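Just the structure for this:
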Amino acid sequence: MIERLKTLKKHLFINGEWVEAKQYQPLYSPYSGEQIAEIAFADESEVEMAIQAAEQARPIMAKMPAHQRATILENLVKLMEENADECARLIALEAAKPWTTAKGEVARTIMTYKFAAEEARRIHGETIPMDAAPGGEDRIAFTIRQPLGVVAAITPFNFPMNLVAHKVGPAIAAGNTIVLKPATQTPLTSLYLAELLQKAGLPNGVINVVTGSGSTVGEKLIQDQRVKVITFTGSPAVGIGIRNKAGLKKVTLELGSNAALIVDQGTDLNSIIARAVTGAFAFAGQVCISLQRVYVHEALYESFVEKFVAQTKTLRLGNPLDPETDVSALISPKDVERSLQWIEEAKQAGATIATGGAAEGNILQPTVLLNVDPKAKVSCQEVFAPIVLINKVSSVQEAIEYVNDSRFGLQAGIYTPNITTAIQAAEALEVGGVMINDIPTFRVDHMPYGGVKESGIGREGLKYAVEEMTEMKLVCIKK
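As a prediction, the model looks like this:
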């Protein structure tokens, strides 16, 4: 139970067993600073054990029928439903995610595994009309999709259950085995997942959870030839490094963003303000598609700012385990310090603070900045904090130019009553997904999700992730 975590050592999970590591490090609450557990820090030999276990289990998963893989995932769904409060408490404890938001993540995680179970049953190929080409007569051809083998899943702290589900779920659905390296700050949920998957009937060795530093665990996974797929969510710098070292491995990267929203003239502000504030400050802005930049038509600018700031001031700050809390601690004191420095830099360049701008312990107040220089870090880098800028534009076209003037391109949103404007924006915005009449922070778990530029390569979303984790094979028969 959570109350006893600080007295427990959390071991590595390898080949269906809890393996004691040579080294452990304390895990602290981002909110209170109290120690909540001791976590194993794997060395290279322990990572080797995990890869070996996954490789040995590979033939078992490759031969397992689709209905059996689906049943295991369905069993996991039932177990997660039965233990939803425990899952939420672990998320709130290790990530300082507010209770209501943590409950929402658990609900999404359950849905993600439901989709994974469904996708396990419908992995399919297609027939190829061979006689469409001269010399192809009297042949039948079709494609099949086969699992690639060992998947290395490297996951971030901000959605410690659902972003893990987006890697583990499709890997199991496709018949692969997994070595999971969770974020250093949020290992408890991944270790609990391993426990639930074992109860769900997953064979030993199919999932292995190896906690520790990225420089040790990550490097070994990237370089080992038995690992066939690397799926990573995290910073662009680390993701680009993985891509450069991965050779011919399949790589899916979901990296950073500075997601933007355009508000066109004629938009009903009263219907969008609460939604936009949620997009900016949910989980203290520590979301890859958190609303970071807002470009508002000059006809609505003053009114938008007034309403947005008023709504922001209603947010409650506090303990993540309190159901009334809207915003809690950032993941580390260093992130608080960095965020305050970025706010100060924006001020020095001419920005004004409409609200926020200070910290209360490890909680950064939800901060709204106006008239921000596009070159300021809070605009052009990923802020990953409860900071949003609101700038005035004279047209949607000007706003599009600001949105596209970025090294990132994950998702963007536009509110407009004009369908022509909406379609033109959808075509012009250089992002992986455009949300029309919604915030860029919108995501449901079966849609294709991923970005362009430094926001990554490949797509998540169960069907699309299964395609990333399988290999197409052509079978051609001469009659």
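
drop to CA atoms for contacts and neighbour counts, all remaining ones
OK.

residue contacts, Leu269?
Taking Cα atoms under 8 Å, 6 or more residues apart in numbering, we find Leu269 in contact with Phe304.

One more pass at 10 Å, please.
Contact partners of Leu269, counting by Cα atoms under 10 Å, 6 or more residues apart in numbering, are Val263, Leu300, Ser303, Phe304, Lys307, Phe308, Tyr415.

Let me know the closest of the residues you listed to Val206.
Comparing the contacts of Leu269 against Val206 with Cα to Cα places Tyr415 closest, at 44.8 Å.

Verify the stated contact: Glu460 with Pro448.
Yes. Counting by Cα atoms under 10 Å, Glu460 does reach Pro448; the two are 5.7 Å apart.

Please generate a structure for the following sequence too, so the two can be compared:
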Amino acid sequence: MKLQECYGLWMSGQWHKAGKYKDLYNPYSGEVLARIAQADASEGVRAIEAAHEAFAVFGRMSAYQRSEILYRVAGLIDERREELARVTAMEAAKPLKAARGEIARTVETYRFAAEAAKQVTGEQVAMDAAEGGHQHFGFTIRVPIGVVTAITPFNFPFNLVAHKVGPALAAGNTIVLKPAEQTPLSGLLLAGLFQEAGLPAGVLNIVTGEGAELGEVLTTHPLVRKISFTGSYAVGQLIQRQAGLRRTTLELGSNAALIIDENTDIAAVAARCVSGAFAYNGQVCISLQRILVHQSLYEEFKQHFVTAAAKLITGSPLEEATDVTSLISEKAADRIMNWIGEAVAGGAVIETGGLRSARNIIAPTLLTQVPRSAKVWTEEIFGPVAVLLPFDHWEEAIREVNSSRYGLMAGVYTSDIKRAFEAARELEAGGVVVNDIPTFRVDHMPYGGVKDSGKGTEGVAYAVQEMTQLKLISFNV
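Below you'll find the model as predicted:
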């Protein structure tokens, strides 16, 4: 799939010129990949109006037809997975082997959406269970809600888009997509793929540009019925205020923690933790950041973790062997190094990493003796940094995990079934993974956080529920 030199805005099934364009750079090499349209608020309105017009037809399309379109687009992505993986590696600086994994998941996500399109159902309601319900027959149906706007992040530019576009189309809605400023190509390439798959014009509209310019119109326009956003807590808070009574799904970040109980096989677990902490440079919403290890295993775990981290290969995202490469931007690298510096100034020890090299690459870093006030402990670092803490008592570890204002995913390793169920019950998170890292995710499972990690649930079938309206039908018979 050859990239164009210039990309406009995709509305009503056609490319449209924008008033402004901006160069898109490869974060690793610095080369210009393409010129990307920068939509203004008026162009955002045009995209919403196009989606609203298309909804009049698409909202009545059969579940079978919607499912077939989604199956076809999954097949087209599958056929071109190597090309699309290279696009991801270039625009997101995602190591090629991780990019291939993302494209494979994207195919699966759209297939899950195709299956979900055929399962949008209601249920019978026992109207006569009430005294006044005699001779009434009731049931519910789920109907599409209309125009959905989706604002997506840079870190999974194909698959996190699929988690919004797939369920929206499965439910019978139309959508306006604003991909991340850093990774617009992945979203823009969907235009041709969905057109080839037979999606009617106007059902999917793609506007690229700055959130500051487009955000308000995508969240406040009267034709918008639902906003789905993945990004920072600060922006999510603003979107919620602007959205008013509109439905919102907000996935706002994490500070994922793992508790490792005594009697755990540390060698195997440490290698798994290195993967969870440093995959895609730690730029993953549920990247493993806080690791709490029982005091009896602490030194052994630290040694295994440092050894495994040292084996990771740094280099170009297009090299087959690369594990760690450039951060998404110089600004991100500056912030991460500042947070490491703050922790060290407060008494933290760098066990490995802590160094920044050319091209905004930060070596995989493990910190110990971190003060609880340090940002690397309290906030989402979104970079290749993990923090290690020993504990003596299981209850103490659970309290430490729950001390965070975030609660997206948490994990525990334990052979004690009582402690496993206690963690499942007591950990304040949208999901608890037993005997694996909190970075674990498959694309059909429910996925959403508590506290400042957001609201609403993704995972394809669950997102479909949130993108439909339950309607009661009652007959007096």
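
ok so, going back, show me which of Glu460 and Pro448 of the first structure is the more surrounded one.
Between Glu460 of the first structure and Pro448, counted using other Cα atoms under 10 Å, the more crowded position is Glu460 (25 against 18).

If burial is judged by neighbour count, which of the contacts of Leu269 of the first structure pass?
Neighbour-count burial (16 or more other Cα atoms under 10 Å) applied to those gives Val263, Leu300, Phe304, Phe308, Tyr415.

and those residues as CSV, adding secondary structure and distance to Thr127 of the first structure?
Listed next are these as CSV, based on DSSP: H, G, I helix; E, B strand; the rest coil; distance: Cα to Cα, whole Å:
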residue, secondary structure, distance to Thr127 of the first structure
Val263, strand, 46
Leu300, coil, 54
Phe304, helix, 54
Phe308, helix, 54
Tyr415, strand, 42
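
In those, find the pair that's most separated.
Phe308 and Tyr415 (14.9 Å).

Show me the residue at the heart of the second structure, geometrically.
Leu160 (4.9 Å; Cα atoms, centre = their mean).

what's the burial count for the residue lying closest to that one once chain neighbours are set aside?
Spatial nearest neighbour of Leu160 of the second structure, excluding adjacent residues (Cα to Cα, 6 or more residues apart in numbering): Thr152 at 6.8 Å. Neighbour count for Thr152 of the second structure, taken as other Cα under 10 Å: 28.

Would you confirm that Thr152 of the second structure contacts Pro179?
Yes. Thr152 of the second structure is in contact with Pro179 according to Cα under 10 Å; the separation is 5.1 Å.

hey, what's in contact with both of those two?
Common contacts of Thr152 of the second structure and Pro179, defined by Cα under 10 Å, 6+ apart, comprise Phe158, Leu160, Val161, Gly187.

Give me the buried stretch members for stretch 132-152 of the second structure, please.
Buried residues in stretch 132-152 of the second structure, counting neighbours by 16+ other Cα under 10 Å, are found at 137-138, 142-152.

Tell me which two of the residues you listed sit farthest apart.
Most distant of these, by Cα to Cα, are Phe137 and Thr152, 42.6 Å apart.

Would you check how far apart Ala358 of the first structure and Glu82 of the first structure are?
For Ala358 of the first structure, the distance to Glu82 of the first structure equals 40 Å [Cα to Cα, to the nearest Å].

For those two, indicate the residue with more neighbours.
Each of Ala358 of the first structure and Glu82 has its neighbours counted (other Cα under 10 Å); Ala358 has more, 15 against 11.

Which residue in the second structure aligns with that one?
Alignment note (TM-score structural alignment): Ala358 of the first structure maps to Leu355 of the second structure.

so where is stretch 283-295 of the second structure in the first structure?
The aligned range for stretch 283-295 of the second structure is 286-298, by TM-score structural alignment.

what sits against His67 of the first structure?
Applying Cα under 10 Å, 6+ apart, the residues contacting His67 of the first structure are Leu73, Ala117, Glu118, Ala120, Arg121, Arg122, Ala173.

Per the alignment, name the residue of the second structure opposite it.
Match for His67 of the first structure (TM-score structural alignment): Tyr64.

post-alignment, the helix or strand that that match is a member of versus the first structure, mean distance?
Tyr64 of the second structure belongs to helix 63-79 when assigned by DSSP states H and E. Compared with the first structure after the fit, helix 63-79 of the second structure shows a mean deviation of 0.5 Å (mean Cα distance after the TM-score superposition for the first structure).

and the helix or strand following that helix, which residues are buried?
Next helix or strand after helix 63-79 of the second structure toward the C-terminus (DSSP H and E): helix 81-92. Residues of helix 81-92 of the second structure classed as buried by neighbour count (16+ other Cα under 10 Å): Arg81, Glu82, Leu84, Ala85, Arg86, Val87, Thr88, Ala89, Met90, Glu91, Ala92.

so how far is helix 81-92 of the second structure from its chain's centroid?
17 Å (Cα atoms, centre = their mean, to the nearest Å).

Provide the aligned range in the first structure for it.
The aligned range for helix 81-92 of the second structure is 84-95, by TM-score structural alignment.

Check stretch 323-336 of the second structure too.
Under TM-score structural alignment, the match for stretch 323-336 of the second structure is residues 326-339.
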